[in-house]
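Enquirer: next one to model:
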Amino acid sequence: MAPLRTIMTRDLVTASKQASLKEVAALMADNDIGNVLFMDADKLVGILTDRDIVVRAVAFGRDPGALAVDHATADPFTLDADTEISQAAAQMGERQIRRLPVTENGKVVGIVSLSDLSNRARGDADQQALEGISTPTL
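Expert: Model prediction:
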């Protein structure tokens, strides 16, 4: 099977750690994306998804002017660009994540989404791993 580098999106959108929820939501809308990365120089310090904005901020009546990074997943799980797609699908299913930052030599070089994986799922094992991402654990 192919490595993550063959399916990852290389055009990453980052936001300042000073950006508000409203600014980040607008950035997502302007770029037609569902996540934004927060960086400290070359180090990934957080990821915020459109879903995070809804369930971690809007659902609790947070001020749209609040810092977006405060609602982000800090130190998100990443995998190397050479990781096999099937391994990534299994890890995403196990960890219940829908977007996976991809690294090379410790630097973020891309991102893989659930839809990237589902468009390329080849075998039963891949499909089962993908189904596990969207299925809540009890």
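Enquirer: C-alpha only now, for contacts and for neighbours.
Expert: Noted.
Enquirer: so Arg56 lies in a helix, does it not?
Expert: Yes - remark: Arg56 belongs to a helix, assigned using DSSP: H, G, I helix; E, B strand; the rest coil.
Enquirer: contacting residues around it?
Expert: Neighbouring residues of Arg56 by C-alpha atoms under 8 Å, 6 or more residues apart in numbering: His71.
Enquirer: which residue lies nearest the spatial centre of the chain?
Expert: Arg99 (2.8 Å; C-alpha atoms, centre = their mean).
Enquirer: list the contacts of it.
Expert: Going by C-alpha under 8 Å, 6+ apart, Arg99 touches 35, 111-114.
Enquirer: roughly how far apart are it and Phe60?
Expert: Using C-alpha to C-alpha, to the nearest Å, one obtains 23 Å as the distance from Arg99 to Phe60.
Enquirer: equivalent analysis for Leu117, please.
Expert: From Leu117 to Phe60 the distance is 31 Å (C-alpha to C-alpha).
Enquirer: same thing with Ser113?
Expert: 26 Å.
Enquirer: also this sequence, please, to line up against the first:
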Amino acid sequence: MTGPPVVLEATESLRAVATAMSEQDIGAVLVQDGTRLAGLVTDRDLVVRGLAAGLGPDAPVLQVTSKILVAVGPDDSVATAVQVMHEAAVRRVPVVHDGAAVGIVSIGDLAVSLDPDSALADISSASPND
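Expert: The predicted structure is shown next:
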């Protein structure tokens, strides 16, 4: 699990989300609408659902956010996370405890945990490109 996650308000602009991703060197941010976890947005969402769709940098991030349909808890097993991700066909799942996001599990995290000698594990554990 990667944690703690960056969580931004649904009304934040696409530019603010992209800036947070750049500053934190991350590719996904959780989005909340008030006290409710509303979804997850990735750098790809910003490009495909935002820029390519003609949205401007001041558009609210909720417009490009993937709605969260699944989550896991911090005490759930790796096998449970794999099953949830497989069934929902997603690459990242929020980790939620008592209604609050405490992390994100990615397919790369699972590769590092389950198959540390795999190419995906090597890529996922490598330092980011500059």
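Enquirer: what's the TM-score once they're superposed?
Expert: Scored by TM-score structural alignment, normalised by the length of the second structure, the superposition of the two chains gives a TM-score of 0.78; 116 aligned residues with a C-alpha RMSD of 1.9 Å.
Enquirer: re the thing from before, aligned partner of the residue nearest to the centre of the first structure in the second structure?
Expert: Aligned by TM-score structural alignment, Arg99 of the first structure pairs with Arg92 of the second structure.
Enquirer: which residue ranges of the second structure form strands?
Expert: 7-9, 28-33, 36-42, 66-67, 92-97, 100-106 (DSSP state E).
Enquirer: out of these, which gets nearest to Ser125 of the second structure?
Expert: The closest of the strands of the second structure to Ser125 of the second structure is strand 100-106. By C-alpha to C-alpha, the value is 11.9 Å.
Enquirer: can you give me the helices in the second structure?
Expert: Along the second structure, counting by DSSP state H, helices occupy 14-24, 43-45, 78-88, 107-114, 119-125.
Enquirer: who wins for proximity to Ala100 of the second structure among those helices?
Expert: Of all those, helix 78-88 sits nearest to Ala100 of the second structure, with 17.4 Å by C-alpha to C-alpha.
Enquirer: buried ones in the closest one?
Expert: For helix 78-88 of the second structure, a neighbour-count test (16 or more other C-alpha atoms under 10 Å) marks 78, 81-82, 84-85 as buried.
Enquirer: circling back: okay if I get the strands of the second structure as a markdown table plus distance to Leu120 of the second structure?
Expert: Putting those into a markdown table (distance: least, C-alpha to C-alpha, whole Å) gives the following:
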| stretch | distance to Leu120 of the second structure |
| --- | --- |
| strand 7-9 | 26 |
| strand 28-33 | 18 |
| strand 36-42 | 19 |
| strand 66-67 | 24 |
| strand 92-97 | 14 |
| strand 100-106 | 11 |
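Enquirer: those strands: which one's closest to Asp58 of the second structure?
Expert: Asp58 of the second structure lies closest to strand 7-9 among the strands of the second structure, at 13.7 Å (C-alpha to C-alpha).
Enquirer: in the first structure, what residues pair with that closest one?
Expert: Using TM-score structural alignment, strand 7-9 of the second structure pairs with 14-16 in the first structure.
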